[in-house]
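A.B. asks: Sequence and predicted structure below; questions after.
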Amino acid sequence: MPIRIMLVDDQELLRTGFRMVLASQPDIAIVAEAGDGAQALDVLTGTEVDVVLMDVRMPRLDGVEATRRVVTGIREGIIAGEPKVLILTTFDLDEYAFSALKAGASGFLLKDVPPAELVAAIHAVHGGDAVVAPTTTRRMIDRFAAVLPAQQPPQLTPELARLTDREREVLLLVAQGLNNGEIADELGLSEATVKTHVGRILTKLDLRDRVQAVVLAYETGLVRAGA
């Protein structure tokens, strides 16, 4: 079955461009479109979608609030299926994109992303793997460090207290943008063991992916902007 995509953008020309790029992929199908977040929510109540490509700045309901409502709707059974949201933004330093990640989006891309990278990101999100590659996570950290609030010295927050010492070490390295192989080398562990630790971290903290793990690491003070 092809990956079912929904395009959400108030600019029809951009939707057309993405549709043309994705239509050439044999395992991807555009099943729905919307011109703003409110319309997207209406469509998602009756249409099963695997991945939503969501613009950030739109009239009526922006991508941040729409993403938050999609995640809530999935939890409450209002939204059909369990669509993942992939944020599309025009600007490198768009605080709205960071807010959308906090709201539950599975990743973000710039709108001028090369077609191959867009397709790869869709497959990553749909497959449930690390939805944003570690190298992109590094860029995210660099781009959004300036908009993050000043942090107090790290302390054992209730969230971090759920983790073992080793899991906190792994979370710290994930937040620094290291992939599983690099973390394994850093800590003297096997890559399989690191993968197990990452899975347990996501489960214990009720996180969907590594992106949300990075966000939480900053919010709890485990990693500080500019550190």
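C.D. replies: Alright, I've got the coordinates. Residues are numbered from 1 along each chain as shown.
A.B. asks: Please count neighbours and contacts with C-alpha atoms only from this point.
C.D. replies: OK.
A.B. asks: what ranges do the strands span in this structure?
C.D. replies: 3-8, 28-34, 51-55, 84-89, 107-110 (DSSP state E).
A.B. asks: how big is the angle separating the second one from strand 3-8?
C.D. replies: It stands for strand 28-34. 30 degrees (axes from the mean of the first three to the mean of the last three CA atoms, to 10 degrees).
A.B. asks: Alongside the first one, take a look at this:
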Amino acid sequence: MTTTPSPVRVLIADDSPQQRAGWRMVLESQPDMTVIGEAGDGARALAIVRREPADVVLMDLHMPRVNGLAASERITRDAIVRELGAVPRIVLATALDLDDHVAEAARAGVFAVVYKDVDPESLLEIVRAAASSESGSDERRG
């Protein structure tokens, strides 16, 4: 008897409702992915993953209140998130200056940093790779 693997649970965090909608459309077009929620800033993203286990957080680098780097550090080190059983992998997205943030992202425990205009196929590949990753950072550029 074969079992169907659970879908990859993704949280989307971006201050732009249009960006969130676009990412949601791409992710939910896949039978092996489900979006568990959306957040407009890093503080809200942390609050959601404290309640709802996520495999991957797809998050904007530049957001109000708590930016993507600070939120990544908080999510990967948060005791409540760890108690849920698995710390989600973080994929940060930026419209600008990707190279300026790769080292900081690695220190924050981020799996990958991509440009926001990454093509859908590459985005899906990175999200799947993040979900199947066991440990450590693997900064990628998309």
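C.D. replies: Structure's in. What do you need? Keep in mind that this is a model prediction, so the values were computed, not measured.
A.B. asks: coming back round to it: would you turn the strands of the first structure into a markdown table with mean neighbour count and distance to Val214 of the first structure?
C.D. replies: Putting the strands of the first structure into a markdown table (neighbours: other CA atoms under 10 Å; distance: least, CA to CA, whole Å) gives the following:
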| stretch | mean neighbour count | distance to Val214 of the first structure |
| --- | --- | --- |
| strand 3-8 | 23 | 26 |
| strand 28-34 | 18 | 29 |
| strand 51-55 | 26 | 21 |
| strand 84-89 | 25 | 16 |
| strand 107-110 | 23 | 12 |
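A.B. asks: how about Val56 of the first structure, what does it touch?
C.D. replies: Asp62, Gly63, Val64, Ile87, Leu88, Thr89, Tyr96, Ala97 (CA atoms under 8 Å, 6 or more residues apart in numbering).
A.B. asks: Can you find the partner of it in the second structure?
C.D. replies: Under the alignment (TM-score structural alignment), Val56 of the first structure pairs with Leu61 in the second structure.
A.B. asks: Quickly note the distance from the residue lying closest to that match once chain neighbours are set aside to Thr94 of the second structure.
C.D. replies: Sequence neighbours aside, Gly68 is the residue nearest to Leu61 of the second structure in space, at 4.1 Å (criterion: CA to CA, 6 or more residues apart in numbering). With distances taken as CA to CA, to the nearest Å, Gly68 of the second structure is found 9 Å from Thr94 of the second structure.
A.B. asks: cool, and Ala106 of the second structure?
C.D. replies: To Thr94 of the second structure, Ala106 of the second structure is 15 Å away according to CA to CA.
A.B. asks: Check Gly42 of the second structure too.
C.D. replies: From Gly42 of the second structure to Thr94 of the second structure the distance is 14 Å (CA to CA).
A.B. asks: Likewise for Ala13 of the second structure?
C.D. replies: In terms of CA to CA, Ala13 of the second structure sits 12 Å off from Thr94 of the second structure.
A.B. asks: Which neighbours do the two have in common?
C.D. replies: Looking at what touches both Ala13 of the second structure and Thr94 (by CA under 8 Å, 6+ apart), the common residues are Asp60.
A.B. asks: Run the contacts of Val56 of the first structure past the second structure and keep the common ones.
C.D. replies: Retained in the second structure: Asp62, Gly63, Val64, Ile87, Leu88, Thr89, out of the contacts of Val56 of the first structure (criterion both residues aligned by TM-score structural alignment, their matches' CA atoms under 8 Å).
A.B. asks: what's the counterpart of Ile87 of the first structure in the second structure?
C.D. replies: By TM-score structural alignment, Ile87 of the first structure lines up with Leu92.
A.B. asks: pretty sure its match is touching Gly68, no?
C.D. replies: Yes. Between Leu92 of the second structure and Gly68 there is a contact at 6.8 Å, judged by CA atoms under 8 Å.
A.B. asks: hey, what's in contact with both of those two?
C.D. replies: By CA under 8 Å, 6+ apart, the residues touching both Leu92 of the second structure and Gly68 are Met59, Asp60, Leu61.
A.B. asks: What is the equivalent residue in the first structure for Ala21 of the second structure?
C.D. replies: Looks like Ala21 of the second structure aligns to Thr16 there (TM-score structural alignment).
A.B. asks: okay, now its match: neighbour count?
C.D. replies: Look at Thr16 of the first structure: counted by other CA atoms under 10 Å, it has 12 neighbours.
A.B. asks: Pull up the gap between it and Thr203 of the first structure, please.
C.D. replies: Taking CA to CA, one finds Thr16 of the first structure at 38 Å from Thr203 of the first structure.
A.B. asks: so who does the residue nearest to Leu61 of the second structure touch?
C.D. replies: Taking CA under 8 Å, 6+ apart, we find Gly68 of the second structure in contact with Asp41, Gly42, Met59, Asp60, Leu61, His62, Leu92.
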